[in-house]
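>>> sequence first, then the predicted structure, then my questions.
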Amino acid sequence: MASNAFPPQLKVPATYMRGGTSKGVFFNLGDLPPAAQVPGEARDRLLLRVIGSPDPYGKQIDGMGGATSSTSKTVIVSKSDKPDHDVDYLFGQVSIDQPFVDWSGNCGNLTAAVGPFAIHAGLIPPGRLPQNGIATVRIWQANIGQTLLVHVPMKDGQVQESGDFALDGVTFAAAEIRVDFMAPGEGALFPTGNLVNVLEVPGLGTINATLINAGIPTIFVNAECLGLAGTELQDDINNQADTLAMFEQIRACGAVKMGLIARPEDAARRQHTPKVAFVAGPASYTASGGQPVGANDVDLLVRALSMGKLHHAMMGTAAVAIAAAACVPGTLVNLAAGGGDRESVSFGHPSGTLKVGAQARHTAEGWQVERASMSRSARILMEGWVRVPAGTLP
């Protein structure tokens, strides 16, 4: 066949970064091919091919993805034209085995990497960056229309990436990055107006659920009502097809109740949101890395599913939802933590523990969360160009 039938690959500037317990491919909007600089088919096709999806083998061998929801992610960053914001941040969750990119929510873990990326990419005015100290990068989260503040440590005019901050679910220590989610709810904090709702789930029956919209729309249910303990690790859930199907039924029913979709069957085209999680009171267990977690180390246990699988640690946005729900007396999360008023909570997840905080108040319009905070870390893993076949773009 003629050689011109196989033109050279496209070469796109990109940075591969870890943020929290996730990894993703980061792009400066202006570096994308012109057709992919606007939302639509060209952008989605480019990101799918970069990550290596759709892959019926579920491995993403021919792309940058790591065959898990935590590593099948893309980020687009650009200078912001919004007052008091430095950059706009757009997150794309790439399906592993289906040909679509889900733009319906944020990634809280990768949020921690957006600040350092923006500084490395020259998107922050030099006058806003201290030689030594903390640079606060003001981010507009374009998927959900919210403000995020990422506090990046600086040393000798450069982003400090090394440090002694340990994050369960990440093997090596790094510099601590605090992330503030400002007014993290999109619309009503509790979309149904209730702290606890009744869901009719086919094949399961009637269960109680807390449906909250903070960080990311999340459905919380009690582990006990599902025949679970709350101490489960990934293999305990992800190797059980019936259990995964049950959680997808819960997710679909909760999404309808929250007004996110019209019919349960629509959930298949909205894999990234909402999340579904199960909670239990404190108990001792051994985390996936082998370290013991004592019942006295945590206020409650939480396990969450992402893209149809139990997450190996905890999604950052789901941690915001946990913080918000824990700080509102009467939710299932708050009750699992012992009830009452609180401004922070420590919870156990499959990889260890995490402490998150939130400031919630009750107003005439209902409950509102003013801010949720957590600590993460981030670093550049590789930078340069990512290549995709020339026929990727339409």
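Cool, the structure landed.
>>> hey, let's count contacts and neighbours off CA atoms from now on
Noted.
>>> name the nearest residue to the residue most central in space within the chain, ignoring sequence neighbours.
Centroid-nearest residue in the chain, with CA atoms, centre = their mean: residue 107, separated by 3.0 Å. Residue nearest to residue 107 in three dimensions, not counting chain neighbours: residue 317, with 6.1 Å by CA to CA, 6 or more residues apart in numbering.
>>> take this one as well and set it beside the first:
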Amino acid sequence: MPAPQIKIPATYMRGGTSKGVFFRLQDLPERARAPGPARDALLMRVIGSPDPYGKQTDGMGGATSSTSKVVILSKSTRPGHDVDYLFGQVAIDSAFIDWSGNCGNLSAAVGPFAIAAGLVDAARLPAEGTCTVRIWQANIGKTIVAHVPMADGQVQETGDFELDGVTFPAAEVPLEFLDPAEEGEGGAMFPTGRVVDPLDVPGVGRFAATLINAGIPTIFLNAADLGYTGTELQPAINGDAAALARFEAIRAWGAVRMGLIRDVAEAATRQHTPKVAFVAPPQDYVASSGKAVRAADVDLLVRALSMGKLHHAMMGTAAVAIGTAAAIPGTLVNLAAGGGERRAVRFGHPSGLLRVGAEARQVDGPAGPQWQVTKALMSRSARVLMEGWVRVPGDCF
């Protein structure tokens, strides 16, 4: 006889332009509290993957990279931190969860969830004002500081902060990504030691590229080198199978060049990172919502791919990479924005505009002066969509 369904406490949340299912670690079944096949199988079943139809109809996923996500939170034992945050990017049509990177958008929902779930000490919660939540991002070993608005001792979710790519306004949640470009898995901020490199991609071509570890490993290219203008929306890329294959080849060879994988064949098991993005100088265009974006209102245009498709707006971690690269003279992002030193950029993406800041300075290094970024800053919003339990067959993991 088939095993009956079990129910697990969970919260379905929007953070930035993404959605995901949030869990407290202590609420997961015991054999899914540690990393491994049981945890992955459980979370894939929650989301509805793998789904050969690509719809995730039998799960909580929304059949896009922005809505096929899971988050596990626990009270932090790390000094100076409130909560440990683990993010999983769930593949849609294959049995795979990528734990190699962060989700910057869902980072905005971590603080609000942690407060509501009792993971932040009650003595630290103001009745009114702002609660500062220090988050340990366990995937990449970084600190994120969320400034969560409070009212009547509860998280304030409603407000008038508008975020392009999200239909309705909500309360603003400012985020600080501390030391986003510290040396980590992929090495230094610029793994090759240069701000621009030639990237040879067999069968595709040779491109100028900025390879950067900041927020999330990212490969930046010039739109013009790819035959694009930088004003493209999702249908122009996602409806072109040849273009998607070309971008995947660029991503795989870029990952090798960045030291993230040893062979291009490994790219299939690391779908979440690195990201690929292309940049262009400001131009007028019409966003996916029908909103007119004027060249005068942006410093540059950026389009980025996530999980093999052009993102409908901009990944939060890629925005950190954009802000960091824009602050460092000579990168392709900086040059597209007009060059020079800058502390913030406003860029156009498929859904509209986004502003991101970064604090960069030159310091003495073993090989001479090098750039160091102390923090990247941006604002997002977050909201609980549903809370209660998710149900899955008891023998699915």
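The structure has been received and is ready for your questions. All of these numbers come straight from a predicted model, not from anything done at the bench.
>>> please state their TM-score.
TM-score of the superposed chains, computed with TM-score structural alignment, normalised by the length of the first structure, equals 0.98; 389 aligned residues with a CA RMSD of 0.6 Å.
>>> just to revisit the earlier point, just the element for the counterpart of the residue nearest to residue 107 of the first structure in the second structure, please.
In the second structure, residue 317 of the first structure lines up with residue 317, judged by TM-score structural alignment. Assignment of secondary structure by DSSP states H and E places residue 317 of the second structure within helix 316-326.
>>> do the same with residue 110 of the second structure
Going by DSSP H and E, residue 110 of the second structure is part of helix 104-116.
>>> quick one: the strands in the stretch 1-150 of the second structure?
Taking DSSP state E, counting those that start in this stretch as the test, the strands found in the stretch 1-150 of the second structure are 5-15, 18-24, 69-75, 83-90, 97-98, 129-137, 142-151.
>>> reformat those strands as JSON lines; add distance to residue 286 of the second structure.
Shown next, in JSON lines, are these (distance: least, CA to CA, whole Å):
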{"stretch": "strand 5-15", "distance to residue 286 of the second structure": "24"}
{"stretch": "strand 18-24", "distance to residue 286 of the second structure": "22"}
{"stretch": "strand 69-75", "distance to residue 286 of the second structure": "29"}
{"stretch": "strand 83-90", "distance to residue 286 of the second structure": "30"}
{"stretch": "strand 97-98", "distance to residue 286 of the second structure": "33"}
{"stretch": "strand 129-137", "distance to residue 286 of the second structure": "35"}
{"stretch": "strand 142-151", "distance to residue 286 of the second structure": "32"}
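>>> so can I have TSV of those strands showing distance to residue 217 of the second structure and mean neighbour count?
As requested, those are exported to TSV (distance: least, CA to CA, whole Å; neighbours: other CA atoms under 10 Å):
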stretch	distance to residue 217 of the second structure	mean neighbour count
strand 5-15	21	18
strand 18-24	19	24
strand 69-75	19	23
strand 83-90	15	25
strand 97-98	14	22
strand 129-137	15	21
strand 142-151	14	22
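>>> who wins for proximity to residue 122 of the second structure among these?
strand 129-137 (10.7 Å; CA to CA).
>>> which residues are contacting the closest one?
Here strand 129-137 of the second structure makes contact (CA atoms under 8 Å, 6 or more residues apart in numbering) with 76, 78, 80-86, 102, 110-111, 120, 124-125, 142-151.
>>> so it matches what in the first structure?
Using TM-score structural alignment, strand 129-137 of the second structure pairs with 133-141 in the first structure.
>>> picking up where we left off before, who touches the match of residue 317 of the first structure in this structure?
102, 103, 104, 105, 214, 215, 216.
>>> check residue 100 of the second structure too.
Residue 100 of the second structure neighbours (CA under 8 Å, 6+ apart): 139, 140, 270, 272, 273.
>>> for those, which entry has the maximal number of neighbours?
Using other CA atoms under 10 Å as the neighbour criterion, residue 272 leads the contacts of residue 100 of the second structure with 26 neighbours.
>>> isn't it right next to residue 305, touching?
No: between residue 272 of the second structure and residue 305 there is no contact under CA atoms under 8 Å: 9.9 Å.
>>> counterpart of residue 55 of the second structure over in the first structure?
Per TM-score structural alignment, residue 55 of the second structure is aligned with residue 59.
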